[in-house]
Each structure stands twice: as C-alpha cells, then as structure tokens.
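Participant: Provided below for reference: sequence and predicted model.
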Amino acid sequence: KILGKDLEKTLAGLPLLVAHREDEIPVLRDELVKELKQTLSCIKLEEKGVYVQASTLGSLEALLEFLRTSKVPYAGINIGPVHRKDVMKASAMLEHDPQYAVILAFDVKVERESQEMADSLGVRIFSAEIIYHLFDAFTKYREDYKKSKQEEFKHIAVFPAKLRVLPQFIFNSRDPIVMGVSVEAGILKQGTPLCVPSKGFVEIGVVTSIEMNHKAVDTAKKGQEICVKIEPIPGESPKMYGRHFEATDIIVSKITRASIDALKNWFRDEMQKSDWQLIMELKKTFEII
C-alpha cells in the first residue's frame, strides 16, 4: 500500500516507477500507459460478449476468470469508473447480440451521465462490490431475457420430428386427423406443422394435442407411440388420411431457415445431438441453405 496526495487515479496492479529528475516524469508516464494497454490487449476477447469494468487490474483479472469458468463471454474490458465512452462501446452489442449489451461494473463508480446514456440507449449496467452479487444479477437478467425470447419465438421455432403412422390406430381421417403414430426421431411438440415429403411436401396440418397412454402431454420423443390430433392449417382445405397420404408415408415437421435459427438461438438446451442430426437431414429434404 502507498500513502500520498493525488492518488485517486492510481491503478493497483501496475509497477511503481520512480523519477529521479523532473524530465523523466512524462517518459515514465508514457511507459506506464503503454504497459497498461499492453496488459489489457493481451486479454483475449470474444466478438460477442459483455463489457467488463473493474477498479484494479487484479480485480479485473479475478472477474474475467470467474466469467471464463461460468462460460460468460466478454467482448470489452476497462479499468476505472464507467464513462460515456464505455457505454458507447457496450452499445455495439445492441446490433450484434442485444443480450450482451451489458456492462458488469465491479467495485467502480458509474458516472451519472453514463447511467443516463445507458438508459437511453438500452444498455444495462450491473454494479456491485462483490463478484457473486454481480454475477447473480447478470445470471437472473440473462435467464429472464432468454425466457422472453423463447416466448417471442415459440411460434417460429419448429422442433425436428419424424413420424411413422400406426395404421391400426386411425380414429379420424379428416378435420381433425386423429391417429396413432410412432416417433421415429426427434421431438414432437404441440403446435408443430407437419408435412409429407413423399407426397409433394403436402402440409397435412398442425399438431394441436398429443396423448400418451390416454394422458395429454406437451412433448413426445423418439421411440414413443402416441395419439395425435392434427388440425388443418388456417385458410387451407383440410387434408385426408388415405387420400393425401398413406400409412407407408413418413411424416416430418415442416422446418424453415427461420425456425432453425430460432432453435439455435433460444432453444439449444432442449435439443440433443441426435435432434441436430435430424435437422441436418431435414435441411437436405427441404433444400434449406
């Protein structure tokens, strides 16, 4: 520790240089600035990630290590109070990935005009003096953000599924189609649009309910035999089992480029490796680039 006047901007973690003559001061100052920039530039940043601000080099490194082990990417770093220029840098994420338009301010002051600027731009600043408090606040924010995005994209995200008709369980052949199917691969969810590639990609409707052992369920997975209700797509004429498709036809969920992107961005946790393999297979079937 050092004691003296005008030490407000002293940075813990940097070397201490002694000037023996007056003219050495600017040279040593430049050397320290260069040393700090070099130290910061050695820290590997991601293209997409949060902006991290800390009071000292040591606390910055501690926070970055904590973020690394928690798999939180960081795209920008700085030391000292949060200034307007830091908010501007963090706001770049609004274009790339808005969930990371965030400043994690660890044990530093947030200037009032910086906070006002962040509020107007839509940048979130989380400030705390304890790493865990900072991380908990950010984790909660990220979970809430993900839930809101899942809600927003749930009608766009179509999970991959491949179904085989169980011909002995055809309960209604048209409007709605009610029949037994076996899930050959993937995940079948309520709201999934279905089509039959072998019959000119005819869209037979949307799954409105799934029953397993006479109980309603939201999801069915590979290997399960279920009863599904398929209602016509609004505005289209109802399709009929026996006319538009047969028991020998494989039924698949109708995926699109937008639905794949929605799965990648917001529903990755619900997908297994085999589900992504089915996505690759269906991409070829639907000729999605």
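Facilitator: Cool, the structure landed. Numbers count the residues shown, from 1 in each chain.
Participant: CA atoms for contacts and neighbours, from now on please.
Facilitator: Will do.
Participant: Test my guess that Pro176 contacts Ile233.
Facilitator: No - judged on C-alpha atoms under 8 Å, Pro176 makes no contact with Ile233 at a distance of 10.5 Å.
Participant: Below is an additional structure, to be compared with the one above:
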Amino acid sequence: MPRQPILSVLGHVNAGKTSFLDAIRESRITEGEAGQITQMIGATEVPLETLEDVCGGLLNQLDTEIEIPGIMFIDTPGHAAFSSLRKRGGSISDIGILMIDIQEGIQPQTEEAIDILKNSGTPFIVALNKVDTVNGWNTDSDLFTEGMREQQDHVQQQVDQRIYEIMGELNDHGIVSDRFDRVDNFQEKVAIVPISAETHVGIPELLMVVTGLSQNYLSDELDIHEGIGKGTVLEVSKEKGMGTTADVILYDGIMESDDTVVYGTSDGVKETEIRALLEPRPLTEIREDKHYSETDKVEPAAGVKISAKDFEGIISGAPIRTASEGKIEEAREEVEDELESLSYETSTHGIVVKADSLGSLEALMTEIEDKDIQVQKAEVGPVNKSDIVKAEDEESEHRAIFAFNVGVTDQAQEALEKDKVKVFQSKVIYEILDGYTEWKQDLKEKERKEKLESVSRPARIRLMPDHVFRSSTPAVVGCEIVNGVLTSGSKLMTPEGDVIGSVKSIQEQNESIDQASKGDEVAVSISGATVGRNVDEGDILVTDINSDDYRVLQELEDLLSSGEKSVLDEIVEVKDRKNPHWKLG
C-alpha cells in the first residue's frame, strides 16, 4: 500500500482553513485560537476509516474504493509556513488546498499562496468556502452536487456567477480552472470545489477529488522507501521532563528509535541520539495532543515528536534525518545540501531580516529579492540586541528590521526605545513589505522636506513704510512677504541684482520664526543693510539664490508653491543678466 499523501491547506486570513479541518475531524481547535485564526503550524492525520465515513454515500455512487491509507493535513497559519514544509527541490506537500472565501475572492494572502504553490511546483485544488453564505442557499445534503440541484434558479445562478468570477481571477494569475465536476483533465485544469466548512457541504467531494488525484497521478511519489528517515521540523518546543523536542513531518524513509538524528541549524549540521519517538493519536492535532504514545518505528507520511539527548540549535523549517550507523554520513550530506540551497546573498549594507523558521525566511527572502531590497543579515530567531546595533549603523532607509512571526527580546526592546530603528513585525509577508514601502516613502518625503528647509527659498518682499525699527547694524524693518517663502539666513538683493545683505532673523509678534510666507507681515533683521543708503522704505527685494541652493530647488521643485516658482524664474533672469555662468557655481 502507498503512503498517505501530505496536503497543505493555504488561504487568506479567515478564509476557513482551520474550520475546514475541524469539520473533518469534528474538533474545535478554532474556538481556542486567538481571533479564531490558526496561530501555529498544525498537522492532522485522517485515517482511511474517517475518509470512508465522510465519503460513504459518494463512494457508493461512484462505485469506487479508496486505496490510500489516509491523508495527512497540514494547516498553515501563513503561507510562508508552507515553505517550511520543504525538501530539496520543492515542498514536502503532495497536494495543496487553496482555500478561497466565495464572497471575497482572491485577496492579498491568496496571491501570496498562489505564488508559493506555483514556485514550489505543488499541484493544488481550490476549495471555494462559505457557499452556504450565498443568499438563498439551503440544503440538508452534504454533497454540493445534490445541494446545487435543490437550489432555486436564482441561487444556482449566483453560485455559478461567483465561480466564473473566481475562474477569471485565477486566470489572471496564469491558472486555468473549472468547477470540479466539469473538469475533463485534472492535469491541465485546477479543480474548484465549492464547500462549506460550517455545514460540511462539498467536503465529501473535496476529499474524493484529493483521493482521486493522489491515486491517479501521485502513485510514484507515494512509494515508501526504506532507509534514512527524511523529515522537516515543524516546531521546536520545550516539554516538561523531555527538554527540547521537535515536531517533525516524516515524508520519506523510516524513523527508528535507535537511529541517530542528523539536523540542520543556523550554524550547520549537528547530530544527536534519539530518546523517544512519540506519535499523536489519530484525528488529533499534533500541537494540541499532549497524550503521545511512544513507538520504536515511524513510517511516512506521519507527524512525530522527537525527544533527543540534546537538540542544540535546532530550528523550525530545518531538514532532519534519522539514520543507522552506516548511513550517518549520507544523512549529513543530505542535510548539508539542503542547508546550502537555503543560503542567501547578503550585502555589506542593508536591512536585517528575522523569521521563525528556515522556510519562512526563504519565502520572505524571495519576496525581498523581487523588491530589490538590500539585506545585510538574514537569520532564524527573535530580534536581538545585536540586530538593533547592526541596523543603527545603516543609512536611514536601511535602519529597519523585518520580523516575520518572531518576537523581540527584552534587551532589544530597550535598545529600540532610542527610536533609531524601525521594526516591521507581522505574521503576514505582504504586511511587512507594504509597511516598509510606506515607511520608506514617508522617510524620503521627510528627508526631502528637511533638505528644502536647509536652503534659501525664493521670496519677493516689500519694506513697509513707517516700519523702520533700526536703520543699520543690523537694520530691522517691517516687511510684507509679497510672494514665495522668506527663510532666515537668506541673502537679499534688488530686482537689478545688487546685493543688500543677509536675513539675520525673522520675528512675528515679538517671537522668532524660521520662515515667513506670502501675505505675512514680519520684522526682518538684515545685516549689511542701511536704511536710507542702500535700501529705502517701500523698496522691493528678492532673495539671492546661489548655485548650490538653485540645484536643490530644481530637484525639489514639486515641493515649491506656484508663487515660489514664479519668484525663482524672476531671480534666475536677474542672476543670468549679471553672470550667465552663475549656475555652474
């Protein structure tokens, strides 16, 4: 008999991934989850008897038998977690189930899931969930095909309309699809199975499509090979009385309790002795079941908790092998090869990237490379103080840390209070990337505005009659800003280009200000000016822009008001008449 296939369930938040598995195993893990959303990777083995029970009536209708021993479902909290279920050359998942809300269609995380499924080469089907929410839907049958026939015409039309719309959205992503009972070639078209995790409608058909695909197209992949046990670490945890343990998905080979464990870490390959192989009970979720049974031997595909003598440095998503004495070197080479395929090109400068597993890191780094973001460090684990120190030394747009599904240590949190480094923390890749993009744009805009504040702005001012407070050293005169923006430190000249002096300070109602805009009436202190000698009441003056400031003003032209642009054109004419080469500075 072949091994059971491994299925990963992916989808946007709240699309119904865990509710779907709850419907199959008749458990209520969702109720204990924060916000009704899966918080960590889970694995559930559904045995043959349960498949036959759920699909019973359909099996009789189709006059067929289930040949696989069961199905192992992997419930992923985010699509990067799916990448943790990897092996060299692809994913350990034999089939993906892409969960889509019939009312919402393809959402940002759905797009991420599609990309990851396509990149890993994993065949998949679409579970179109929440068909029971279509207005007017009503049936007592668990079979979608029967339920659909029972609906009124307008309800059938609504369901079909939504299916066609989602077929169109999938087509935009290069995926040819159709409703499962209309698919003529499952190798060329992705099957869409409308279901309701809430009422169980369509679940028998979904399981039958999965079973059919497994038996008809994946028979070679489901062969069990003797020898080295090959797996991927789902989660690492500390168990009372057992120390550090690893929840593992065994996808090929055999694991035996007297084998040596060879595993990957951030520092390379390590090995240790097995203390115990612990299996969860059937129809229980590996992370929820605390009543394991010890076994001497595990065959694929299976979820198993490994208790070992010392799991130093073991991390989620790492490759893991179990081997007898004569096979240990071969196992080490396999783990080394897989770790090599997970190495990333980093730069001398750039952001810091941290993730909860190697697979998550891989998925995030793939997206980062597509965005051309420089990375100086990419590691598994929480954000620590050394990450903050590294980021602090960077240019402003690289003073950032991507924290995918990981926390921040207390020491790092203290260092962060200096507010020099920005941490983008989320369980969703696109939220991190969108947050960084928006922050970087805001940062650039802030830097541009600061740059504009550092130069003389174009301004035309009028010295107001009867408002001379001091005639010289420096002259203090009441001025009206006729146009543009006058800034402290600017030089002033006549409309003929004769330099008068520099703005030492600007005051409004006896308070110093950095700048004054069109329409403002302010007191201006002008060093170098003497009222009655080189300037008189009622005179018009303009700012004298040097070549460096002119280049900055051109670069930041979109930040200038129309008045400033108009005055700048006037200033350029004046300066060009006096010295045609002034712009070369």
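Facilitator: Yes, it's here. What you see is a predicted model; the values in this text were computed from it and never measured.
Participant: Got a TM-score for the two of them?
Facilitator: TM-score for the superposed chains, counting by TM-score structural alignment, normalised by the length of the first structure: 0.54, backed by 247 aligned residues with a C-alpha RMSD of 5.8 Å.
Participant: Give me the more crowded residue out of Pro176 and Ile233 of the first structure.
Facilitator: Pro176 (21 against 16; other C-alpha atoms under 10 Å).
Participant: how close does the spatially closest residue to the more buried one that is not a sequence neighbour get to Ile250 of the first structure?
Facilitator: Using C-alpha to C-alpha, 6 or more residues apart in numbering and skipping the chain neighbours, the partner closest in space to Pro176 of the first structure is Glu231 (4.7 Å). Distance, Glu231 of the first structure to Ile250 of the first structure, using C-alpha to C-alpha, to the nearest Å: 18 Å.
Participant: Ignoring the adjacent residues along the chain, who's closest to the counterpart of Ser454 of the second structure in the first structure?
Facilitator: Matched by TM-score structural alignment, Ser454 of the second structure corresponds to Ala157 in the first structure. Leaving out its chain neighbours, the residue that sits closest to Ala157 of the first structure by C-alpha to C-alpha, 6+ apart is Ser259, at 4.3 Å.
Participant: That neighbour - that's part of a helix, no?
Facilitator: Yes - using DSSP: H, G, I helix; E, B strand; the rest coil, the assignment for Ser259 of the first structure is a helix.
Participant: Just give me the neighbour total for it.
Facilitator: Ser259 of the first structure: 18 neighbours (other C-alpha under 10 Å).
Participant: same for the longest helix along the first structure, what does it pack against?
Facilitator: Counting residues, the longest helix found in the first structure (DSSP state H) is helix 131-153. Packing contacts for helix 131-153 of the first structure, counted by 3 or more C-alpha pairs under 8 Å, 6 or more residues apart in numbering; DSSP states H and E, involve strand 102-106, strand 124-128, helix 257-266.
Participant: ok, residues contacting that helix?
Facilitator: With C-alpha atoms under 8 Å, 6 or more residues apart in numbering as the test, helix 131-153 of the first structure has contacts from 63, 99, 104-106, 126-128, 262, 266-267.
Participant: okay, these in a markdown table with neighbour count and distance to Tyr141 of the first structure next?
Facilitator: Shown next, in a markdown table, are the contacts of helix 131-153 of the first structure (neighbours: other C-alpha atoms under 10 Å; distance: C-alpha to C-alpha, whole Å):
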| residue | neighbour count | distance to Tyr141 of the first structure |
| --- | --- | --- |
| Leu63 | 22 | 18 |
| Gln99 | 17 | 9 |
| Leu104 | 25 | 12 |
| Ala105 | 27 | 15 |
| Phe106 | 26 | 17 |
| Phe126 | 18 | 10 |
| Ser127 | 22 | 13 |
| Ala128 | 16 | 15 |
| Ala262 | 22 | 20 |
| Trp266 | 20 | 15 |
| Phe267 | 19 | 17 |
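Participant: Kind regards, and thank you for your time.
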